[in-house]
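Chemist: Just need the structure, nothing else, for what follows:
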Amino acid sequence: MPATTPIAAPAGPSQPQAAGTPAAPPHPPADYIGRIQARLLAVKRYPAEARARGEEGTVLLRFVLAADGEVLSARVIRSSGVTSLDTEGLAMIARAAPFPPLPDELRATPLALAVPVTFSLRSR
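Modeler: As a prediction, the model looks like this:
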């Protein structure tokens, strides 16, 4: 699996759908997810102090995009166990912003993405 594989979901609270309410927005097209993934990978850096200590791990990040691709929020969902790797994961999102605007069919609501970012010395 690639080092970053976004998992998309609408950015609202998860509520059961009541009768007569609109359906959940569609999932982003694969090409849009691919552009997000490429942008994140292009700005990924392995923290020097973690590399020197041989530290590896996967941090799970969640970030929310506005229709124009601006990041509305970003946070660590699950730590890698290494502070510098977690910090770098969040920094990747900041460096990659703004992201491509959401596809037209997704512009009605912000889009939340859960992204695992793996830092491995063996894969380099």
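Chemist: contacts and neighbour counts: CA atoms only from here.
Modeler: Fine.
Chemist: Residue 86 contacts residue 59, doesn't it?
Modeler: Yes: in terms of CA atoms under 8 Å, residue 86 counts as a neighbour of residue 59; the distance is 5.8 Å.
Chemist: And the two? Which one has more around it.
Modeler: Ranked by neighbour count (other CA atoms under 10 Å), residue 86 and residue 59 place residue 59 first, with 26 against 23.
Chemist: what's near enough to touch that one?
Modeler: If you count contacts by CA atoms under 8 Å, 6 or more residues apart in numbering, residue 59 has them with 76-80, 85-86, 89, 116-118.
Chemist: And the helix or strand containing residue 84, what's buried?
Modeler: Assigned by DSSP states H and E, residue 84 belongs to helix 83-96. Taking 16 or more other CA atoms under 10 Å as the basis for neighbour counts, the residues of helix 83-96 that come out buried are 85-94, 96.
Chemist: need the next SSE after that helix, C-terminal direction.
Modeler: Toward the C-terminal end, the helix or strand that comes next after helix 83-96 (DSSP H and E) is strand 111-119.
Chemist: Tell me the spacing between residue 115 and residue 71.
Modeler: Here the distance between residue 115 and residue 71 works out to 14 Å (CA to CA, to the nearest Å).
Chemist: what about those two, which has more around it?
Modeler: residue 115 (23 against 20).
Chemist: residues near residue 75, how many?
Modeler: A count of neighbours around residue 75, defined by other CA under 10 Å, yields 16.
Chemist: Next, the second sequence, to be compared with the first:
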Amino acid sequence: MTLTISFHIFSSQVMKSSSCKVTRQEANINWMLACPNPTPIAFFRYIFPAHRVKATDKYRSTLNLALNTTDNQELRNKLKTMKETVDDARILRDWETWMQEKTAILVRRGVRNTNLNLHEEINTLSLR
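Modeler: Below you'll find the model as predicted:
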């Protein structure tokens, strides 16, 4: 199943998938349940957040919802362990790492888009 994701999706909005509609919150919970290591940094990479407080709250609420959703004891234990070991310092450290990664991603995208535009312009000029 392929999900279409935009950068500024709120939990009340609905994402379109190939065969059903899945809310952003449900997609986050499904990710949390399927992720082999649902750390804050992995979650930030998944949701591509811009604001620390919202991202932190979303991580904690998704972790709690995933914990309450699953009946699988092994998965439940993994999520409980994650909930107990992730503290504010860990989240802040992961957030700082994420901000550095996000900056690098945005710079690379900008360079790529500039290159694409430049090549398109060169190709347009050569056709004249």
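Chemist: what's the TM-score here?
Modeler: TM-score for the superposed chains, counting by TM-score structural alignment, normalised by the length of the first structure: 0.28, backed by 55 aligned residues with a CA RMSD of 4.4 Å.
Chemist: And the helix holding residue 84 of the first structure, what does it pack against?
Modeler: Helix 83-96 of the first structure makes packing contacts with helix 30-42, helix 48-53, strand 57-65, strand 71-78 when contacts are defined by 3 or more CA pairs under 8 Å, 6 or more residues apart in numbering; DSSP states H and E.
Chemist: Report the inter-axis angle for that helix versus strand 57-65.
Modeler: Here helix 83-96 of the first structure runs at 30 degrees with respect to strand 57-65, directions being taken by axes from the mean of the first three to the mean of the last three CA atoms, to 10 degrees.
Chemist: Of all the residues in the helix or strand hosting residue 100 of the second structure, which ones are buried?
Modeler: With elements taken from DSSP H and E, the one containing residue 100 of the second structure is helix 88-126. Neighbour counts over helix 88-126 of the second structure (16+ other CA under 10 Å) mark 91-92, 94-95, 98-99, 102 as buried.
Chemist: do stretch 35-45 of the first structure as well
Modeler: When neighbours are counted by 16+ other CA under 10 Å, the buried residues of stretch 35-45 of the first structure are found to be 36-37, 39-41, 44.
Chemist: Need these in JSON lines (columns: distance to residue 65 of the first structure).
Modeler: JSON lines is the format used below for the buried residues of stretch 35-45 of the first structure (distance: CA to CA, whole Å):
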{"residue": "36", "distance to residue 65 of the first structure": "11"}
{"residue": "37", "distance to residue 65 of the first structure": "14"}
{"residue": "39", "distance to residue 65 of the first structure": "14"}
{"residue": "40", "distance to residue 65 of the first structure": "14"}
{"residue": "41", "distance to residue 65 of the first structure": "17"}
{"residue": "44", "distance to residue 65 of the first structure": "19"}
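Chemist: just the residues you listed now: which is nearest residue 10 of the first structure?
Modeler: Sorting those by how near they are to residue 10 of the first structure, with CA to CA, puts residue 36 at the top with 15.8 Å.
Chemist: any idea how far residue 84 of the first structure is from the closest one?
Modeler: Summarising the geometry, the distance separating residue 36 of the first structure from residue 84 of the first structure, computed by CA to CA, is 22 Å.
Chemist: just to revisit the earlier point, and the angle from the helix holding residue 84 of the first structure to strand 111-119?
Modeler: Using the same axes, to 10 degrees, the inter-axis angle of helix 83-96 of the first structure relative to strand 111-119 is 130 degrees.
Chemist: mind checking how far residue 109 of the second structure is from residue 115 of the second structure?
Modeler: Here the criterion is CA to CA. By it, residue 109 of the second structure lies 10 Å from residue 115 of the second structure.
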